[in-house]
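*Asks:* Sequence first, then the predicted structure, then my questions.
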Amino acid sequence: MFIDTHLHLVARDRITYPWLKDVPALNRDWTFQDYEVTAKRIGIEGVLHMEVDCAPDDIPNETAFIGELMTKPQSMLRGAISSARPESKDCEVFLESLDLKVVKGIRRVLHVVPDDVSQSDLFRENVRKIGKMGLPFDICVLQRQLSLACELVDACPDTVFVLDHCGVPDFTDDGFGDWAHSIATLSERLNVNAKISGISAYAKPDWTIETLRPYVEHVIGCFGWNRVVWGSDSPVCTLNSSLDQWMATTHTLIADASESEKTAFASKNAKRIWSL
């Protein structure tokens, strides 16, 4: 049984998502009810909601929305990874206002802002505060930005980090070497974990198991079975596959692992990292 550490829900009647207008395939409501039907059929027992880069003023609304869903009888939702703006002077007040019964972690998408945002003293100071609160910080960067991830981690040695989407490899033959080296370098920081989450969305539409295998195996080889977690990245994964196809792909890619390794990857590590 898996814990999905990366589910996005879209509720356009109560939350604004400025970026969705540029991605027509995703620009609709994505409900927990629809997700839950498939999730229960494919072996998902618990879910963390991942912030959807909503309008900044709507971040508290997004957390409240997930909190409401968590209170429903037999809800699979275990908590939310909230958006935040560590580059803002108001971030400390925001962090103090969080409902930690709902919020289990923090993310700031870094590939939608200038590279120097994560390099400021204020940003790093606030990420250190996030760590002191016991909240992990998800790193969402593109392959070319993995060196920035290393710099951020080095500046915040007491914060637990989770790298999203295997570092978003660019899936080109001549790019694998640079990506692999960057992943290996980042994995040397023992406070960093890696999330194998819906990477089919970043490959070409004609991807196969063998397209993804070297990336998944390299991440696991670098981080080890005790520092990797699984995520669907639903509904983004639907751009090139489906939720059940991604789960089937995952089972194939980890088929040779031991039962203890599979359990660590599927759920045990997530429970530890996010205190579930």
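*Replies:* Sure, I can see it.

*Asks:* use CA for all of it now, contacts and neighbours both
*Replies:* OK.

*Asks:* if you go through this protein in chain order, where are the strands?
*Replies:* Remark: strands assigned in the chain by DSSP state E are 2-7, 44-50, 77-83, 103-109, 137-140, 161-163, 192-197, 228-231.

*Asks:* Make JSON lines out of those strands and add distance to residue 214 and mean neighbour count.
*Replies:* Putting the strands of the chain into JSON lines (distance: least, CA to CA, whole Å; neighbours: other CA atoms under 10 Å) gives the following:
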{"stretch": "strand 2-7", "distance to residue 214": "22", "mean neighbour count": "26"}
{"stretch": "strand 44-50", "distance to residue 214": "25", "mean neighbour count": "23"}
{"stretch": "strand 77-83", "distance to residue 214": "28", "mean neighbour count": "26"}
{"stretch": "strand 103-109", "distance to residue 214": "25", "mean neighbour count": "23"}
{"stretch": "strand 137-140", "distance to residue 214": "21", "mean neighbour count": "24"}
{"stretch": "strand 161-163", "distance to residue 214": "17", "mean neighbour count": "25"}
{"stretch": "strand 192-197", "distance to residue 214": "12", "mean neighbour count": "27"}
{"stretch": "strand 228-231", "distance to residue 214": "15", "mean neighbour count": "26"}
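
*Asks:* so can I have CSV of the ones you listed showing distance to residue 176?
*Replies:* As requested, the strands of the chain are arranged in CSV below (distance: least, CA to CA, whole Å):
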stretch, distance to residue 176
strand 2-7, 24
strand 44-50, 27
strand 77-83, 29
strand 103-109, 23
strand 137-140, 19
strand 161-163, 17
strand 192-197, 16
strand 228-231, 20
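
*Asks:* The structure to be compared is supplied as follows:
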Amino acid sequence: MMRIDAHQHFWTLSRGDYGWLTPELDAIYRDFAPSDLTPLIAKAGIDATVLVQAAPSIAETEFLLSLADLNTFIKGVVGWMDFEHPDAPATIQSLAKHPALIGLRPMIQDIADPDWMLRDDLAPAFKALIAQDLTLDALTLPQHLPRLRRLLERHQDMCVVIDHGSKPAIRDGSFSEWARDIAALASETSAYCKLSGLVTEAAPDWTPDALKPYVDHLLRSFGPERLIWGSDWPVCTLACSYARWVETTDALIADLSTSERAAILGGNALRAYRLRG
């Protein structure tokens, strides 16, 4: 079984394009490089990773692609570009020439207009994404799920991976509306969803039992064939260590068959991002 961490980040603060990353986030307000992650994935038995953007700039995407060139454990990069720009299709075509680019992620959760993704002027960018065989990583909140379902009705050939289960408000105990909308999206589209980022949506004293209803619902909705494991490292360290997240998720999916666990822990990432095994 090949284990893939399908959602991790690196950043260098001096680049200056991480607007969300402030000194208040003390535990992660420093540089994170491949040398920080390699011992963690070695100990956890992780074979490869997907490196995901954390800044809304093409410069950061190019920085991440350069890291992929130097580190063979990085199987692919999910980058960023301005979907609103008139030259978006040409930019997507240019970025896609790099073999490590496997997807793009507009930071939808940070965009004020919840209907942003449905704007008509973004259609050329989505069509270019499809034409270049790239995956859309959907960094959404629960309020975006009905909009995302409508977007996928328009672009049924677009491969989409929802980040972090669309960030349910676990610490507040919110469940029913998120559960309804995630189930509807899963049943009506072919989207994948990442089993990642849940610990930072939970209370500081979270336990596996607090996460279990959400993980179980994601499993019921997407099935083991469309759920993708990721760490969201180093963001996850605001709530737990890399090792604890690995142990927690392994325990939460322990009752699945060997083939089902293998799909969630690596096989589905290979399919969703068209990665080489």
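*Replies:* Okay, I see it. Just so it is clear, the structure is predicted and the values come from calculations on it, not from any experiment.

*Asks:* Just give the TM-score of the two.
*Replies:* After superposition, the two chains reach a TM-score of 0.93 (TM-score structural alignment, normalised by the length of the first structure), with 271 aligned residues with a CA RMSD of 1.7 Å.

*Asks:* picking that back up, and of the strands of the first structure, who's closest to residue 237 of the first structure?
*Replies:* Closest of the strands of the first structure to residue 237 of the first structure is strand 192-197, at 8.5 Å (criterion: CA to CA).

*Asks:* What is that closest one packed up against?
*Replies:* When contacts are defined as 3 or more CA pairs under 8 Å, 6 or more residues apart in numbering; DSSP states H and E, strand 192-197 of the first structure packs onto strand 161-163, helix 209-223, strand 228-231.

*Asks:* Could you dump the ones you listed into TSV and include distance to residue 136 of the first structure?
*Replies:* Below are these laid out as TSV (distance: least, CA to CA, whole Å):
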stretch	distance to residue 136 of the first structure
strand 161-163	5
helix 209-223	17
strand 228-231	13
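
*Asks:* With respect to residue 258 of the first structure, which of the ones you listed lies nearest?
*Replies:* helix 209-223 (13.3 Å).

*Asks:* average distance between the closest one and the second structure?
*Replies:* When the second structure is overlaid, helix 209-223 of the first structure sits 0.7 Å from its aligned residues on average, using mean CA distance after the TM-score superposition for the first structure.

*Asks:* Touching that helix from outside, list them.
*Replies:* Under the criterion CA atoms under 8 Å, 6 or more residues apart in numbering, residues 166, 169, 180, 183-184, 187, 193-194, 196, 199-200, 203, 228, 249, 252-253 lie in contact with helix 209-223 of the first structure.

*Asks:* Restricted to helices, list these.
*Replies:* Those of the contacts of helix 209-223 of the first structure mapping onto helices are 180, 183-184, 187, 249, 252-253, per DSSP state H.

*Asks:* Can you select the buried ones among those for me in PyMOL?
*Replies:* Buried members of these, identified by 16 or more other CA atoms under 10 Å, are gathered into one PyMOL selection as follows:
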select buried, resi 180+183+184+187+249+253
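
*Asks:* out of the ones in helices among the contacts of helix 209-223 of the first structure, who's nearest residue 141 of the first structure?
*Replies:* Distance to residue 141 of the first structure, by CA to CA, is smallest for residue 183 among these, at 12.0 Å.

*Asks:* what's the matching residue for that closest one over in the second structure?
*Replies:* Using TM-score structural alignment, the partner of residue 183 of the first structure in the second structure is residue 182.

*Asks:* my guess is its match contacts residue 145, does it?
*Replies:* Yes - using CA atoms under 8 Å, residue 182 of the second structure makes contact with residue 145 at a distance of 6.7 Å.

*Asks:* who's in contact with the most centrally placed residue in the first structure?
*Replies:* Compute the mean C-alpha point of the first structure, and by CA atoms, centre = their mean the closest residue is residue 164, 4.4 Å away. Residue 164 of the first structure makes contacts with 138-141, 194-197, as judged by CA under 8 Å, 6+ apart.

*Asks:* could you dump these to a markdown table with distance to residue 121 of the first structure?
*Replies:* Formatted as a markdown table, those follow (distance: CA to CA, whole Å):
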| residue | distance to residue 121 of the first structure |
| --- | --- |
| 138 | 18 |
| 139 | 17 |
| 140 | 19 |
| 141 | 19 |
| 194 | 25 |
| 195 | 27 |
| 196 | 30 |
| 197 | 30 |
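
*Asks:* ok, so of those residues, who is nearest residue 274 of the first structure?
*Replies:* residue 138 (11.0 Å).

*Asks:* Could you check which residue of the first structure pairs with residue 224 of the second structure?
*Replies:* If you follow residue 224 of the second structure across to the first structure using TM-score structural alignment, you land on residue 225.

*Asks:* what number of residues lie near that match?
*Replies:* Residues near residue 225 of the first structure, counting by other CA atoms under 10 Å, number 21.

*Asks:* How about residue 108 of the second structure?
*Replies:* A total of 18 residues lie near residue 108 of the second structure under the criterion other CA under 10 Å.

*Asks:* same check, this time on residue 272 of the first structure
*Replies:* Using other CA under 10 Å, the number of residues around residue 272 of the first structure comes to 10.

*Asks:* do you know how far the counterpart of it in the second structure is from residue 162 of the second structure?
*Replies:* Alignment note (TM-score structural alignment): residue 272 of the first structure maps to residue 271 of the second structure. With distances taken as CA to CA, to the nearest Å, residue 271 of the second structure is found 15 Å from residue 162 of the second structure.

*Asks:* And for residue 181 of the second structure?
*Replies:* Distance of residue 181 of the second structure to residue 162 of the second structure, computed by CA to CA: 13 Å.

*Asks:* Over to residue 126 of the second structure?
*Replies:* 16 Å.

*Asks:* now swap in residue 234 of the second structure and tell me
*Replies:* Residue 234 of the second structure sits 19 Å away from residue 162 of the second structure, going by CA to CA.

*Asks:* Show me what residue 38 of the second structure aligns to in the first structure.
*Replies:* Alignment note (TM-score structural alignment): residue 38 of the second structure maps to residue 36 of the first structure.

*Asks:* Sweet, I'm off.
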